[in-house]
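**Q** Provide a 3D model corresponding to the input given below.
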Amino acid sequence: MNDQSKFQSADNSVSHVPVAENSLNFKSVIGKFLAFLPYFFISIVISLSVAFLFNRYSTPRYLVKATMLIKEKNNRTGMDGADGFIQGMQLLSSSKNIENELGILRARNVVEETIRNLDFGISYYSIGNIKKTDLYGNNPFRIEIDSNHLQTIGGDLNFDLLGNDEIEIYSEDPLNIFVPNTGEIVDSKVKVLRQKFNINNDIVSEYFKFKLIKNDPYFGKKGGQQFSFKLNSFENLVNEYNNNYEVKPINKLSTIVEITKEGSWPNKDIAFINMLCQTYTQRGLADKNRTTQNTISFIENQLSNISDSLSSVENQLQLFRSANKIVDIGSNGANIMEQLIGLENEKSKEELKAKYYDYLFNYVSANKSYDEVIAPGAMGVQDPILNGLLSKLVEVYAKKKTLEISLKESNPMIQETNNTLKVLRQTLLENIKNIQAGNKLVRKDFDERISIYEAQIGNLPLKEQKLLNMTRKYQLSDKLYTYLLEKRAEAGIAGAGITPDSKILDTSIVEGKTYPKTSNNYSIALAIGLTLPLIIIISLEFFNNSINNHSQLQQVSKIPLVGNIVHNTKQTALVIANHPKSQVSEAFRNLRSNISYLSGTKSGKKVIMVTSTVSGEGKTFISMNLSSVLAIGGFKTLLIGVDLRKPKIFQDFKLDNSYGLTNYLIGRADKYKIVQKTELENLDIITAGPTPPNPSELIMSAAFYNLIEEYKKEYDYIILDTPPIGLVADGLDIMKHSDIVLYVARQTVSKKNYLNLINEIYANEKEKNIGLIFNDINFASAYGYGYGAYGYGYGYGYGSSYGSGYGYGYGYGYGYGYGSQYGYGDTEIETKPLWKRIMGK
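**A** Model (predicted):
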């Protein structure tokens, strides 16, 4: 059996422990997270606190919503009288395109009219420590400005209540000064300095004059509160609200629309949305009433003309009857007159239509807007082609007005609409000309038929002829007058029966708060509080190349682990000599027991080389205490400081470094002069001596190795504290002349790649007795050791209390638990703070 197999089979071996790997890894991972539990708690508390402050002091935003029904076109047909007149009017006015109406609701001129109807001219605020609150609808005071005096605009004018109706007015930001009557800005960037006033009097200064009216009789009695108000320009208000709300149907097939607005001041938004709906409804009614009024005006003009003619004919008829003593017309004449009046009555209606056609032709020819045209049905014209063309023209014109709300005149959609209007207008004019020609033929036909009966009148007596003509004119005018009166009455009835094409279904209400989303923010904060430490842990694992625990050391090296040296909290490095019952001392006793299995035999002289990769891993600390524990164990031991560049041993043992190994190697001292005795029996030391200019040449000289051979005759163990092999090549040559090589790795200091060189040496020289020492183990700070990762135990004659003990006299075992338990001795546990772990310190 070779040396390595002997070491691996020894009872006190610590390199291969029969623990289930999956269970170990899982518990190691759990241990890492449990070690960070305080940081998870702190992170969650901080995150939730930030979310609480954000939710409390952010200016909230609310969603305000109203719903409105926009009525569709009424398709009633086949009606007479007032209902028929209304139907004729509706051919033009009741055709509603939902997209056009949505555009009208978004129109700037609708917003302007809405703002004019609201009392948004002055904004009132209450000022808190963090934020200010709009007091619209709940303000304890109001301001009445003097329009003939200069006023501030464009910013807040603040005032503090001092108590007893005293206030102090000032501005924090520069303001503009303007003349209310003209709106002219006469000065800008004026800052109002603090001035005191009594609110019961007019408040007057160079830049403002107003009255403060109390809505609350107790306002101003107590001090300590802060308020402000701001005069808003009409243009700024319109810009603030225009395009700052949304209008959309509740679904594609519905004419019910939702009007929503999101803002920080819900009372103002409620007032705005309600007034917007009212403004839109009133505008629709006004458009309908204007069309009705135009129709009535046209009829009244005709009535005025006929009224004069009717009165004149009636007077002439009265005079003729009185002068000629004639009351009635004969039966023959009465029959002729009846036929004539019937024909002339129909002809007069056609003449009225002819006048309407002339009006319509001139209106369409001269106007570029078509929203005030008199409908054909209002004048008894029931031409479907004319009605269809005129309705289409009005509809396309309404579409153009909607597009102009958001598009420029040069936009292709508006250009296309203009072309459509041009074609429709020309087609309509051609249709009117055709109708006029047909109307002219109809009137000519009536004239021809009337002339036949007029010829028959010539056969009657002369007086009877005159009476018949006068009576005919009177009755014709009377019937036409009556017809127009009926039309005017129908128009009046239609006007009285006009109802809006929209209906407010639900006035605006606050739907809910949209910002901040309180529950979402707490959820996000909780997620961040949990995720941030998790990211830190993962980052530490991913980016940290340090060896933090026993399992990581075993993962990067197959070299047997012969010793685990716990963290030393004592003030001295000579722990064995000064604190023999400490945990560190017990660890070195266990190391002493394990070393005998690396040499291949339990007897014989042994040269033990102690080295590491870089400085600071504790090889000198290991060398001194290993030498001490061997000496205390009864072995005659020599400790040689071979690190000629940075000698340290003499400092801890308080020895003279003026003579040492260097002096011997350069031939200025013999082997007896350089050996120094210590307070420990069986322990001698050779210090490094003065630092030479050529340490590598001296160490690699034959004189050094001959010296080692000479001392092997006198000592049981020779401990060589050598330079780090990762920095200089001295140690690599010394290995060839050593029986045992102890390679030191220090927790959180040694990097995983530091062991590449010694691993390569171990792989290429299997017969070499190399062992690893894991130094400066801090159970609480090492991820793999805390909370159930590993437990270590030392004791005389038994192992740890949490695992199986191995060894001859000293035990070492594995278990699961927190910390370590020893047979006796001081507790040596220190927790490193997080920042040190992150920085690798």
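
**Q** contacts and neighbour counts: CA atoms only from here.
**A** Fine.

**Q** So which elements touch whichever strand or helix holds Phe41?
**A** Phe41 belongs to helix 37-57 when elements are defined using DSSP states H and E. Helix 37-57 is packed against helix 518-543, with contacts defined by 3 or more C-alpha pairs under 8 Å, 6 or more residues apart in numbering; DSSP states H and E.

**Q** can you give me the angle the helix holding Phe41 makes with helix 518-543?
**A** 150 degrees (axes from the mean of the first three to the mean of the last three C-alpha atoms, to 10 degrees).

**Q** For the stretch 1-150 of the chain, which segments count as strands?
**A** 61-70, 122-127, 132-134, 141-145 (DSSP state E, counting those that start in this stretch).

**Q** buried sites along stretch 345-357?
**A** Asn345, Glu346, Lys347, Ser348, Lys349, Glu350, Glu351, Leu352, Lys353, Ala354, Tyr356, Tyr357 (16 or more other C-alpha atoms under 10 Å).

**Q** Pull the distance from the lengthiest helix in the chain to the chain's centre.
**A** Ranked by number of residues, the top helix in the chain under DSSP state H is helix 266-324. On the basis of C-alpha atoms, centre = their mean, to the nearest Å, helix 266-324 sits 57 Å off its chain's mean C-alpha point.

**Q** same thing with stretch 388-407?
**A** 40 Å.

**Q** Then stretch 245-261?
**A** 25 Å.

**Q** With stretch 586-593 instead?
**A** 61 Å.

**Q** and what of stretch 496-511?
**A** On C-alpha atoms, centre = their mean, the centre of stretch 496-511 falls 35 Å from that of its chain.

**Q** mind listing what's buried in it?
**A** Buried, per 16+ other C-alpha under 10 Å, within stretch 496-511: Pro500, Asp501, Ser502, Lys503, Ile504, Thr507, Ser508, Ile509, Val510.

**Q** circling back to that earlier point, which of the strands of the stretch 1-150 of the chain has the highest mean neighbour count?
**A** strand 61-70 (a mean of 21; mean count of other C-alpha atoms under 10 Å).

**Q** list the contacts for Ile640?
**A** Leu661, Ile685, Ile686, Thr687, Ala688, Ile718, Ile719, Leu720, Asp721 (C-alpha atoms under 8 Å, 6 or more residues apart in numbering).

**Q** ok so, going back, out of the strands of the stretch 1-150 of the chain, nearest to Asp739?
**A** strand 61-70 (79.7 Å; C-alpha to C-alpha).

**Q** Remind me what that closest one packs against, helices and strands.
**A** strand 256-263, helix 266-324, strand 502-515.

**Q** What are the buried residues along the helix holding Phe41?
**A** Neighbour-count burial for helix 37-57 [16+ other C-alpha under 10 Å]: Tyr39, Phe40, Ser43, Ile44, Ile46, Ser47, Leu48, Ala51, Asn55.

**Q** one more to put side by side:
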Amino acid sequence: MVNKNAINIDKILYILRHNWFYIPAVLVVALLLAMITIQKVGEKYKVEASLQIQNQSLSTAGTQQELFLKGAELFASETNVADEIGAITSLSTIAETLRDMNYHITLYEASSRIFGIGAGDKEILNPFFQIRLTEGFPQATDVPVQITFLENDTYRVQATIEKGTHLFRSTAIDASYETSPDKVIIDKTLKLTEPYTDNYLNFSIALQENVPTSADTEYVFVINEMRSLAETYRNNLAIAPIFDGASILNISSSSPLPQKEIDFINGLMTTYIAKSLSKKNRLAQSTIASIDKQLDIAVDTLSTIEGSLEDFRSKNEIIDIEKTSENLNNQFTTLNEKKSDLTVKIEYYQYLTNTLTKKGSIDEMESVSTAGIEDQVLSNLVIELNALIQERSSIAFSSSSESPVLKGIDQRIRASRSAVLNNVNSLLSSYTINLRNTEERLDKINDQIAQLPRGERNLTSIERNFSLNDDLYSYLLQKRAEANIALATNVSDKIVIDEAHLVGKAFPSKPLLLIVFILLGLLTSLGVLFWKYITLSKIITESDIPTYIKWPVLDSIPYQKDKIKVSKSLKVYNKLKEKAKDGTKVISIVASNPSEDTYALTKGLVGQMIAMGDRVALVHLTSDLEDTFEQPKRIATKKVINNQVQDLIDTELSTELSVHKVSAGEFAHGNSIQELLFKLRESHDFVLLLAPSLNDSLAYYKVREHLDFTLFIVQSGFTKTSVLSENYGNMSLDSNIGIVIMNKA
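**A** Next comes the predicted model:
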């Protein structure tokens, strides 16, 4: 039993024999592609750098700085690695770097070729001159502009501006552009000091000092469109953390110009750090500006409150409510005591006045008390009056009322009393006025004391507002000073760990690239062969015969290299010999298409049968259409077969071989082949009928009913599965058919 799913070695060998040329052909193409790739791509160099996006050494300072203006968080913000990678690879950051490094202009040293940028052009990294674009004027992008330095300090500009060329007026990433309405050819010569200006290009040439220009030296520069250039650089960048959760990023890229790529990555990191620091500075500056606005408001508020406080104190004569209350109480007590004292004195002086003005004689007059008299003059007068009264009393005791001495004392008493009364009246008037003033002052103090609660409330409200705004003003002043210090000492928490540097050797390696392309060529050729293998529709071995075909395969005969082309098969002969025991004698040999294999198998069987002593008859059934409408190639094949049959007749086997040639036309016109086969069956052990191919003639189908067995020849590598299936469909009811595979493949 043949395993249909097993790998068919014979089929593989057939594919290799007939399609081997694919391997060298594909390898040649692969080598050509490798050489083209090496020439176009060239060697590239890998550049790497590392950048820390959050400096952990500032974490402590950052924690303290978080306390500065809650919500501002100038220094201690959370760092998201993905966001930082996005910021580094943003088109704006890359474009700013390219613009700062003047990379948006690519300068080449022209090689000998037709005008344009050729494969031999070499990019110049440090030229002795610079192209300075005039900002705000149109610039044709992605157009090779040739600069030729001539004698007499002149230069020549040559360029071809195609229709539809983009004309940018700015190198910004989002700059708008116009398009060239027509094709324009530029060829103009100018002085080195003159800038070039037109509707398509606007630039000037800046030469380095003390660097002479070589006459007739040609250079080519291209103004790159900023967005596409930035996208190219971004696509070439690879950025990732050194490990998960790390704040250190590894930045790498590759370029055929390693120094240019090193400068770019260093510049990119510098731009990123500067933008990060600028962002923090802008936040600090906006914070300071906000504090200044709050300070202005606080100053205005304080001025208003100070004016209100000044007006309140001015109107209420209050500086300190507690001291004012204490002063008023002290004044009230003092005045109250003064009032009492004045009242006593006034009552005393009124008593004194009443006493002195009492009607009666002098001898009835009593001494006046000096208690409570604080006025020394009055006290002296009263004492003097009392002394006169005492003296009169002594004289009156010993003298008559008409005594001149007594009258003299009385006169003196009257004078003294009058002096005392005048003095008392004066003091009494003064004390009365003083008492009235004291009472008025007491009334006023009482009013002020009554007003103290409302004044205290108003003053407290004013002082509270003043205190709050004064504290806010002091706080804002302190924070503004801190913000200024923070701004002055602001540093970025992004630091470069490793500057850009070369990593490893140049790639791709030419030998490695050749090996890769050779391997790709081999894989491609093997893929082609495999495709040929799985799509092959021809029968190579028994395993290629569809399973629904029930005819047995008798043998697979290898290809014979000898010139006589004799194909012998012991298996086939033994099978026929076995069937001959059951009366199987008439055997047909047929194929789908004309083939020499039918003759080779027939000659081999004839030789084997005769060698084994069998009597053999050969009937050559020819097609009646073979010389009329068939294709020339098939006609030639049939002529070869007929000649080979004739050769069979002419060999030494002819003496022991009965050969008969019958055409299908003769059979159709009444020459009964049945009678011929019957006679040959009786007189021979085997009758071999050599029939024309099934696809060229119906002869086989006409004689099939007279046959005992059919050997169906399958040509390995030539017979298609579809043809065999079609033949099987026409003869599927006939079980007396066996397949013989002829391995000519």
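
**Q** how close does the helix holding Phe41 of the first structure sit to the second structure?
**A** Mean deviation of helix 37-57 of the first structure from its aligned counterpart in the second structure after superposition (mean C-alpha distance after the TM-score superposition for the first structure): 5.4 Å.

**Q** Leu476 is in contact with Ser309 of the first structure, correct?
**A** No - Ser309 of the first structure is beyond contact range of Leu476, at 10.5 Å (criterion: C-alpha atoms under 8 Å).

**Q** If you count surrounding residues, which of the two has more?
**A** Leu476 (21 against 15; other C-alpha atoms under 10 Å).

**Q** Please list all residues in contact with the more buried one.
**A** So Leu476 of the first structure contacts Ile341, Glu344, Asn345 (C-alpha under 8 Å, 6+ apart).

**Q** ok, now which ones touch the last one?
**A** So the one you mean is Asn345 of the first structure. Leu476, Lys479, Leu480.

**Q** Just say helix, strand or coil for it.
**A** What DSSP: H, G, I helix; E, B strand; the rest coil gives for Asn345 of the first structure is helix.

**Q** re the thing from before, just the contacts of Asn345 of the first structure now: which is nearest Leu92 of the first structure?
**A** Distances from Leu92 of the first structure to the contacts of Asn345 of the first structure, taken by C-alpha to C-alpha, are shortest for Leu480, at 26.4 Å.

**Q** Check which helix or strand the closest one maps to.
**A** helix 462-496.

**Q** Can you verify Arg160 of the second structure is assigned to a strand?
**A** Heads up, residue 160 of the second structure is Thr, not Arg. Yes - Thr160 of the second structure: assigned to a strand according to three-state DSSP.

**Q** Trace it over to the first structure, please.
**A** Under the alignment (TM-score structural alignment), Thr160 of the second structure maps onto Ser171 of the first structure.

**Q** my read: its match touches Asp160, true?
**A** No - here Ser171 of the first structure does not reach Asp160: they are 11.0 Å apart, not a contact under C-alpha under 8 Å.

**Q** higher neighbour count, these two?
**A** Legend: neighbour count by other C-alpha under 10 Å for Ser171 of the first structure and Asp160, higher for Asp160 (20 against 17).

**Q** mean deviation of the helix or strand containing the more buried one from the second structure?
**A** Using DSSP H and E, Asp160 of the first structure falls within strand 157-163. Compared with the second structure after the fit, strand 157-163 of the first structure shows a mean deviation of 5.3 Å (mean C-alpha distance after the TM-score superposition for the first structure).

**Q** now for that strand, which elements pack on it?
**A** By 3+ C-alpha pairs under 8 Å, 6+ apart, strand 157-163 of the first structure packs against strand 166-170, strand 223-231.

**Q** what packs against the helix or strand following the longest one?
**A** Following the chain from strand 223-231 of the first structure toward its C-terminal end, the next helix or strand by DSSP H and E is helix 234-241. Contacting helix 234-241 of the first structure under the criterion 3+ C-alpha pairs under 8 Å, 6+ apart are the following elements: helix 108-116.

**Q** for the helix it packs on, which positions count as buried?
**A** Quick answer for helix 108-116 of the first structure (16+ other C-alpha under 10 Å): Arg108, Val110, Val111, Glu112, Glu113, Thr114, Ile115.

**Q** from the middle of its chain, how far away would that helix be?
**A** 32 Å.

**Q** And for that helix, what's in contact with it?
**A** Ile104, Phe234, Leu237, Val238, Tyr241, Asn242, Phe272, Met275, Leu276, Thr279, Tyr280, Ile405.

**Q** Please tell me I have it right and the second one contacts Gly121.
**A** I take that to be Phe234 of the first structure. Yes - counting by C-alpha under 8 Å, Phe234 of the first structure touches Gly121, with 7.3 Å between them.

**Q** hey, what's in contact with both of those two?
**A** By C-alpha under 8 Å, 6+ apart, no residue touches both Phe234 of the first structure and Gly121.

**Q** Distance across stretch 687-703 of the first structure, terminal residue to terminal residue?
**A** 16 Å (C-alpha to C-alpha, to the nearest Å).

**Q** Name the residues of that stretch that come out as buried.
**A** Thr687, Ala688, Gly689, Pro690, Thr691, Pro695, Ser696, Leu698, Ile699, Met700.

**Q** Next, the buried residues of the strand holding Asp160 of the first structure.
**A** So strand 157-163 of the first structure, judged by 16+ other C-alpha under 10 Å, has buried residues Leu157, Asn158, Phe159, Asp160, Leu161, Leu162.

**Q** Enumerate every residue touching the aligned partner of the third one in the second structure.
**A** Using TM-score structural alignment, the equivalent of Phe159 of the first structure in the second structure is Gln146. Counting by C-alpha under 8 Å, 6+ apart, Gln146 of the second structure makes contact with Phe115, Gly116, Arg156, Val157, Gln158, Ala159, Glu218, Tyr219, Val220, Phe221.
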